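Peer 1: Here is my input, please return the structure:
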Amino acid sequence: MRLSKTLTAMAVASVLLGGCQATAQQSAANDPVVVQQNLPEVNISYESFTLDNGLRVVVHEDRKAPIVAVNVWYGVGSKDEPEGKSGFAHLFEHLMFNGTENYDDEYFGPFERAGATDMNGTTNSDRTNYFQNVPTPALDMALWMESDRMGHLLGAVTQEKLDEQRGVVQNEKRQGEAQPYGRVFGYLAEQTFPEGHPYSWSVIGSMEDLNAASLEDVHQWFNDYYGTANAVVVLAGDIDVETAKDKMNKYFGHIDAGKPLKKMKSWVAKREGEKRATMEDNVPAARLYKLWNTAEMGTADSEYLSMLVDILASGKNSRLYQRLVYDEQIASMVSGFQYERQLAGQFFIIADAKPGVDMDQIEAVIDEELAKIIAEGPTAEELARTKFSNAAGFVRGAERIGGFGGKSDILAAGTVYHDDPGFYKKSWDIIENAQPADVQAAAERWLSDGAFVLNVVPQPQYTTAEPQADRSQLPEVGELPQLDLPELTTFTLSNGLEVALAERHDVPTVQMRLVIDSGYAADFGNKVGTASYTMSMLREGTTSRDSLELSKELESLGTNLYASASLDNSTVSMDSLVTNLEPSLEIMADVLMNPAFSEEEIERKRGLWLENIKKEKAQPTAMAYRVLPKLVFGDDHAYSVPLTGSGTEASIQSLTREDLVAHADTWLRPDISRLVIVGATTEAEIKPLLEEYLGQWQAPAVAAPAKQFTDVQPQQEARVFLIDQPGTPQSTIIAGHLAPQDGVDNEIAIDVMNTILGGSFTSRLNMNLREDKGWSYGARSSWFAADEAGMILASAPVQTDKTKESIQEILKEFNGYMGDNPATADELEKVIANKTAKLPGAYETKSSLLSSIVDTLEKGKGMEWLESYGSRVRTLELDNVQQTADDVLRPDALTWVIIGDLSQIEDDVRALDLGTVTKLDSNGNEI
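Peer 2: Have a look, this model is predicted:
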């Protein structure tokens, strides 16, 4: 449901549930009777008030977890930028994280110590927002920090900080444009809106405008748009309105309202006639973009078009997927979306052509299906299905108080975009009451012409209060609540399948994950990619349901069902509404026990799979993670496979039905599996259902299989592997070496050691390469911990002309950690504070709790061990961390994979004399 859909700068990116009663509706004369369950009744309770200075505040009380979402939205986005200053809104968002007059340090620091989660800032065409979830005792700190940058920022915005963040944003732009299709949306903005239209430039702006941004310009931007009268603060979670009023007046009441603003309300710029363009780019497949300028956000037509695009181009059951990908097999991907913005909308259809397919052939099918839906409208069944599927998604999103799509986001969007926190109800009513004829009429109004193929009320007199908050120091975070997780009930089914259940009755959904001890490490000695391919085929039909029938049933139930493989495990996961749990379980059991492995579906998937491998090899980071494992683990190891799990072109080309059946018969068995469940059910309710539907799943008579692992010796010398990507504006640097496996006794020390080095925003690597140097949009390190072995990995996409220097800085951080710059007490205290303070809110959603329980049980531990994590972290001492760094880090034996334009970087890399230099192709083969 698109009740809070917003797109960020770089992406085209208490809830009450009423009873569901089946009703029968008669569709059009030629359609069958459609049995449709009523959409859930949704009510996000809230109270709102406005401070004397014009600051609007919305409060939603939700006491299920001791956390509060703080969501601050400013009514300014890239559409408000004057000519020659594109990118200002987004650049200023970055500057808001670099300290204030009263706290001149990195913004993330106090929040990391307090255990904040879901913390970020984003900019789109229409608004800028800043948000974080904090433990309740940290609310004063969070409000002090947010109000300090709203009212006390400019004295800390220096030329040095402007230059630093300008570099970071420009690297973000380079990184985005270095991706396949990364230049498309900036071009489409220019071509589909008239010159001067606020949507005719990209959110991130142009390099020229960013370079031209002066300190005076930036200060003026803050004075123009960051007043209280142009802001909304939503507080959701463990908070009531009286407490909110006291705290908001204390921290925000003294801040100026800001200047009166003129705001445009609508400029659709509907097009006439067709316009076409061709763009050349370094992409793995030809892609068609077809779009129309349409009704603005909040209108009925925008909602109708959102439903239409689902029916036409979203998901396996959409008309265009069935025509282009499934039946005619001329496209490897088709998608679509209604891009909802305040002044205008845009309706997108996107398709990737298979090799050798003429784009005209694909466009002809799109035009044919569009003409058909304009002439006849969607069927009642199609409309009902997309309504229910989207409603289920909205309910799941509203489980969270913060983050993208959470309740604070929904309320903030309604307030900023429509001056109504509860505007989502109006959208909900439009969607619920929509009829096929409504959607058909909207399609005819907006999509019959004008395709592009590529592919402002006088301001009240506000007053300000005398300052109340002490600005000389940051408020202390109070005593944090203890982690209290649900009890874990365990039982065994008659077939030996172990089941673990954690009850969580906040919203009526049940999530479960069947974990099988296989994964693509089980491919060792066989064709790589078999495990992933086999698991993906489970969703492609059973002996009684074909692929489309299966997908349609799940969509109608509002159920998510996935099957996949990771390195050490294969999983079947399901997320169901309680009302539809039994039919969903029946489908899950059918998928698990009766996969069809249809030759037709195998071949259809093979082409898409090979296209995906091609795309992985075109994306630098994915390419590196395909190549690196073999270099670290050697040829003869179960982990020396692409970490994407997709295999190679040769192995996938050679896969047969017999290979898939053999893998399923060997590895899909209950005696090497565990089912973990989190949700609104009890053992008494769920056990009989599991017996009925999964009890028949029996282990074969043969002994259970086990994965085969060989010894692997650590690399003794550093090595460098270069992969050429001509013309790319960035180099991608990945470096790694062997490390301990998951579950070792000192795993917490390794994790904390890595967090200081590169595992958080304020880590050494990121602060060096992003914040200090401005050479990268983000640099990180990670401990990749698998069952039998692990890797320490460092990664940084950097601007091409700083490749050599970036490598030197990475090595400096590694060597310094082990030498003259060891971990400090302050660094350790900050990491411990972060990792413990965020625990109470870490398990707000069922999915996060489910993942943690699965991981805990895989380590052979119980809930007491999981709950004691905080106390175990707090006992960690500085000597432990430093000794762990000395034991684990081996900078002199790093294996480097560097992907970039070798004509510009190869000589510099060789001059570093890190070790033997070898050039590889995109498959990892030596050249």
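
Peer 1: Please make it C-alpha for all contacts and neighbour counts, starting now.
Peer 2: Noted.

Peer 1: which parts of the helix or strand that contains residue 905 are buried?
Peer 2: According to DSSP states H and E, residue 905 maps onto helix 902-911. Of all the residues in helix 902-911, those buried under the rule 16 or more other Cα atoms under 10 Å are 902, 905-906, 909.

Peer 1: before we move on, what about stretch 501-520?
Peer 2: 501-504, 506-520.

Peer 1: one more, for comparison:
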Amino acid sequence: MRIGTCSSLAALATALLLTTTAPALARADDAALKSPAQGAAPAPASPEQLVAKVDIPYETFQLANGLTTIVHTDRKAPIVGVTLYYKVGSKNEPRGHTGFAHLYEHLFFSGSANVPNFDIPLEAAGSTPSNGSTWFDRTNYVETVPTGALDLALFVESDRMGYLLPAVTQDRLDQQRGVVQNEKRQGDNQPYGLTEYALNDGLLPVGHPYRHTTIGSMADLDAATLTDVRQWFTDHYGPNNVVLVLSGDIDATTARAKVEKWFGQIPRGPAIAPVTAGPVTLAKPVSRDMTDQVPMLRLTRAWTGPGLNDPDTAALEIGMHVLGGLASSRLDNALVRGQQLAVGVTASDEPYEQLSMLSMAMMVKPGVDRTKAETAFDGVLTRYLKEGPSADELQRAVVSTLSREIGALERVGGFAGKGATLAEGMVYSNDPAHYKKRLEEMAALTPEKVRTVMNKWLSRPVFKLAVVPGERTEDGGSMGGWGDEASHPAPAPDPKAPAPALAPAPKRAEPALAPIGALQFPTIEHARLSNGVEVTLARRTAVPKLQLAIDFDAGTSADTLDTPGTQALMLDMLDEGTTTRNATQIAEAQERLGAEIETGARTDTSSVTLVALSDNLAPSLALMADVLLHPAFAPGEVARVKASRQAQLAQALSSPNSLAQRTLTTALFGTHPYAQPSDGLGNAAALAALTPADLKAAHDKWLRPDLARITVVGDVSMEQLKPMLEKAFAGWTNPASPAPVKHLDAPTPAAAARILLVDRPNSPQSVIMAGRVLPMDGTAQGNEALDLANDVLGGGFLSRLNADIREDKGWSYGVYSGVTENEGPRALIVRAPVQADRTGDSIKAILADMAALPASKPVSAEELQRVTEGAIRGLPNQFETNAALEGAIARNARLKRPENYYETLASTYRGIDARTIGAAARTYLQPGGLTFVVVGDRKVVEAQLKDLGLPVEVMPAPASGGPGADEQE
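Peer 2: Next comes the predicted model:
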């Protein structure tokens, strides 16, 4: 995948650290849906009512060559999602070719007979996104394009489906091989980054198609030859092995003519041989310990289960959700809040076509005895298998799942929108509407059915994995392959063997773009509540949901006036108990309503956000108001959440990406409010000192009406909304004290060209971050030329930095630059995770690429078109979801932009020429004064930095995140 490999197991550590809930309470009434002084709220929608709202009408047809096309019409915007699923994934790879499907996916973007680079015409036409991914069962490619660019998208996709091979050369193979190997290093370099390898090895025997990881082994990637690549295309990429979905501003009649025109002449390919890959029952329980450079012990229990078409799968998905997916899950209630043995827990069923991965995991609280933790962990499962879920747990799990499914239908394309939903149904189940069958099965579940199925699959022998803090002793580079390479090595490729000759491809002309519609921003309405809070509404009725955000002028920068970490911890505590509800009741109420209340601190703002079903808005608002206005800050809960935040801090200080960002932020901003770590975690000493009284004081100081604004996007009218808000927030008034003021005009340190090397031993990759504070504030208007200059330099996949270091040199999985959009001083940031032995060379390349713009390499006509007209054409795609539109409206208000900013952006861009972009780059994007932070292995890296002409300061990486561990900040 060009943005990251798809693995929920690889992301488990983050999920664990962010998951905290409340102890179990026996409750059969609906008190959790009542506001303290408002009485009973309307009954929430039932699972059956919610299922009825999930619908994606479609038509389907098939060409003579076997290409199956599905069409869904959605005229909400002039865009079309183009989604292709090839029925081939890593499970189809033979011994010696692990990682091959994914490597080929990367090659698929490198050009075909008539399209030298697929991203250039698609981005120029306004495609967002244009990407691909590989998983066990399939390889997919997605782009969402303006309706007028649909012919272009189909031309590009058909040319690489039918005529790719003439463009696949040895140079391109070698270059993309390097990119993929750096993607593997990037994943392996993370804390707990070797977990997926260990789980697959422990659960499945050598030779099982799901055993080796999609990323594969370094040895197999090294062994891939040009002949192998071309044969893989011939064997697997015929139109008869593809499902194409067109969703959005298109109808079946129009689609059939276009698909026949562009794909009809491609010959049918061979059928893909079926793969036998069912679940495996271990002969006996198996345990494995793995030491790693991690801050705390993580315990995992895992089994394989049935595939996604099995009649037991719906019960397993919901059953595992009750066990460890709900905010009020069994594991959370017992281990995080009850016995307080864990700082995070999770459980899930990850279904594939022919089997599933069932897992539960526990991040053990530092200082807790391992035996005690394991006994309690296993005890929760034992009790759950005996009892099964309650009727209330089951309904909450089903409603929260259905609510997320409804939200996903906002998008017509992408990796999780309507197009992917229909495609996966066809590819895995031969039924585009399989999603509806799955949801209906969930809605019909009974507690006894779930209990029976959970016992059937989780009473079998278990694989136990413990990731133990210590020195990493295993090498991810040698993991992920077939598993018996020592006894069955892959045959060595013959470097002299010529690749087979290729027949010439037909010449095909790129179609012209049809007229592309302009951005139609929704009408924005305003109102003001009786307490003075301004309300902004953009009504959308595409899905029966809405997003409501209350943003306060605070954020992590407010910690300068308090204690580091105060703002985020205070916000974390809002849903951990109010004066009338404990955290379990809050979580359960959200799950019954299909609502999500989230809190968080960005640099400039603190937010409380509600995502709600329109039918359940009134009780959801009542719950949100209780969370915001009446937090309890109970001492016991504060102590527990502080321990969780300290664990998150330890995790951040063990992550090379987080460590680089925290180090650079402090170096750039010194004592300015923006020097506060953007993760909101502060430092260990400050976190330890915070008291419930401190948090209550911060709540009263910052979460007040005169610092708030409310933005709402979704299926509600102002006539409905305002009375609900007035009722929910009755009595919320400003305190007598004046509102606090952040000093964003405080000075920042002078720019200093230097390298800060953070020594992190055993790192297969170095994380490079560089930055400089710019002489401008985010509220200054008229800086669009700078934004466009950054797009040329490092703002996207086709940018100069990424094209050089990733695409040309193959040293990185992705290099990017950005200019922050804070209210106060903006900063230029460059990020480059690179293979360790190319750290110094990569810094040289960054410096050279920046200096060349525009001095020796002015903005080209192609670059100008891409960052102006291409961006203009892509504007309708950017605001497809309620969340995206809400963010844009709030951003305009925060940065003091006019309300019609995005509607006038097209004309602004068209008024900016290459010379103006070059001038902005010359003024703001030059390499002078950049501070570089390098997080990597000093033994490998330091010698590479000697001849860069920059002073180097070496500092150790934090050991554990305890007191004093982040002294480099």
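
Peer 1: List the TM-score for the superposed pair.
Peer 2: Superposed pair, TM-score by TM-score structural alignment, normalised by the length of structure 1: 0.94. Supporting alignment: 890 aligned residues with a Cα RMSD of 1.8 Å.

Peer 1: In structure 2, point out the residues matching the helix holding residue 905 of structure 1.
Peer 2: Here helix 902-911 of structure 1 aligns to structure 2 at residues 938-947, judged by TM-score structural alignment.

Peer 1: Straight-line length of the matching stretch, end to end?
Peer 2: End-to-end distance for stretch 938-947 of structure 2: 15 Å, by Cα to Cα, to the nearest Å.

Peer 1: neighbouring contacts of it?
Peer 2: 757-761, 836-837, 839-841, 952 (Cα atoms under 8 Å, 6 or more residues apart in numbering).

Peer 1: again, but for stretch 707-716 of structure 1
Peer 2: 518, 521-522, 524, 632-634, 636-638, 737-738, 788, 892-894.

Peer 1: 7 Å - rerun?
Peer 2: For stretch 707-716 of structure 1, the surrounding residues in contact (Cα atoms under 7 Å, 6 or more residues apart in numbering) are 521-522, 633, 637-638, 738, 893.

Peer 1: how about residue 497 of structure 1, what's its partner in structure 2?
Peer 2: By TM-score structural alignment, residue 497 of structure 1 lines up with residue 533.

Peer 1: Can you tell me how far its match is from residue 720 of structure 2?
Peer 2: With Cα to Cα as the criterion, residue 533 of structure 2 and residue 720 of structure 2 are 17 Å apart.

Peer 1: could you pull out the helices for the stretch 51-200 of structure 1?
Peer 2: With DSSP state H, counting those that start in this stretch applied, the stretch 51-200 of structure 1 shows helices at 88-95, 108-114, 139-151, 159-178, 184-192, listed in chain order.

Peer 1: Go through stretch 337-354 of structure 2 and flag the buried ones.
Peer 2: Neighbour-count burial for stretch 337-354 of structure 2 [16+ other Cα under 10 Å]: 337, 340-354.

Peer 1: Ok, stretch 843-851 of structure 2 next?
Peer 2: Applying 16+ other Cα under 10 Å to stretch 843-851 of structure 2 flags 843, 846-847, 849-851 as buried.

Peer 1: just stretch 563-576 of structure 2 next, same as before
Peer 2: 563-576.

Peer 1: Looking at the residues you listed, spot the one nearest residue 608 of structure 2.
Peer 2: The nearest member of the buried residues of stretch 563-576 of structure 2 to residue 608 of structure 2, counting by Cα to Cα, is residue 571 at 8.1 Å.

Peer 1: quick one on the thing from earlier: dump the buried residues of helix 902-911 of structure 1 to JSON lines, plus distance to residue 383 of structure 1.
Peer 2: Formatted as JSON lines, the buried residues of helix 902-911 of structure 1 follow (distance: Cα to Cα, whole Å):
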{"residue": "902", "distance to residue 383 of structure 1": "52"}
{"residue": "905", "distance to residue 383 of structure 1": "54"}
{"residue": "906", "distance to residue 383 of structure 1": "56"}
{"residue": "909", "distance to residue 383 of structure 1": "57"}
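
Peer 1: Identify the farthest-apart pair in those residues.
Peer 2: 902 and 909 (9.3 Å).

Peer 1: so which of the helices of the stretch 51-200 of structure 1 gets nearest residue 10 of structure 1?
Peer 2: Closest approach to residue 10 of structure 1 among these (Cα to Cα): helix 159-178, 7.1 Å.

Peer 1: With distance to residue 834 of structure 1 and mean neighbour count added, can I get the helices of the stretch 51-200 of structure 1 in JSON lines?
Peer 2: Below are those laid out as JSON lines (distance: least, Cα to Cα, whole Å; neighbours: other Cα atoms under 10 Å):
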{"stretch": "helix 88-95", "distance to residue 834 of structure 1": "22", "mean neighbour count": "23"}
{"stretch": "helix 108-114", "distance to residue 834 of structure 1": "4", "mean neighbour count": "22"}
{"stretch": "helix 139-151", "distance to residue 834 of structure 1": "14", "mean neighbour count": "22"}
{"stretch": "helix 159-178", "distance to residue 834 of structure 1": "25", "mean neighbour count": "20"}
{"stretch": "helix 184-192", "distance to residue 834 of structure 1": "37", "mean neighbour count": "18"}
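
Peer 1: And the strands in the stretch 651-800 of structure 1?
Peer 2: Using DSSP state E, counting those that start in this stretch, the strands found in the stretch 651-800 of structure 1 span residues 673-679, 719-724, 730-739, 780-785, 790-799.

Peer 1: if you look at the buried residues of stretch 501-520 of structure 1, which of them are in helices?
Peer 2: The subset of these located in helices under the criterion DSSP state H is empty.

Peer 1: Show me the residues you listed that map onto strands.
Peer 2: 501-503, 509-516 (DSSP state E).

Peer 1: what two of those are the furthest from one another?
Peer 2: So, those by Cα to Cα: farthest apart are 509 and 516, at 23.2 Å.

Peer 1: circling back to that earlier point, which one of residue 533 and residue 720 of structure 2 is surrounded by more residues?
Peer 2: Neighbour totals were compared for residue 533 of structure 2 and residue 720, and residue 533 leads with 18 against 11 (other Cα atoms under 10 Å).

Peer 1: Next, work out how far apart the more buried one and residue 702 of structure 2 are.
Peer 2: Where residue 702 of structure 2 is concerned, residue 533 of structure 2 sits at a distance of 14 Å (Cα to Cα).

Peer 1: Residue 86 of structure 2 now?
Peer 2: Taken as Cα to Cα, the span from residue 86 of structure 2 to residue 702 of structure 2 is 52 Å.

Peer 1: picking up where we left off before, between which two of the buried residues of stretch 843-851 of structure 2 is the distance greatest?
Peer 2: 843 and 851 (12.3 Å).

Peer 1: quick one: common contacting residues for the two?
Peer 2: By Cα under 7 Å, 6+ apart, no residue touches both residue 843 of structure 2 and residue 851.
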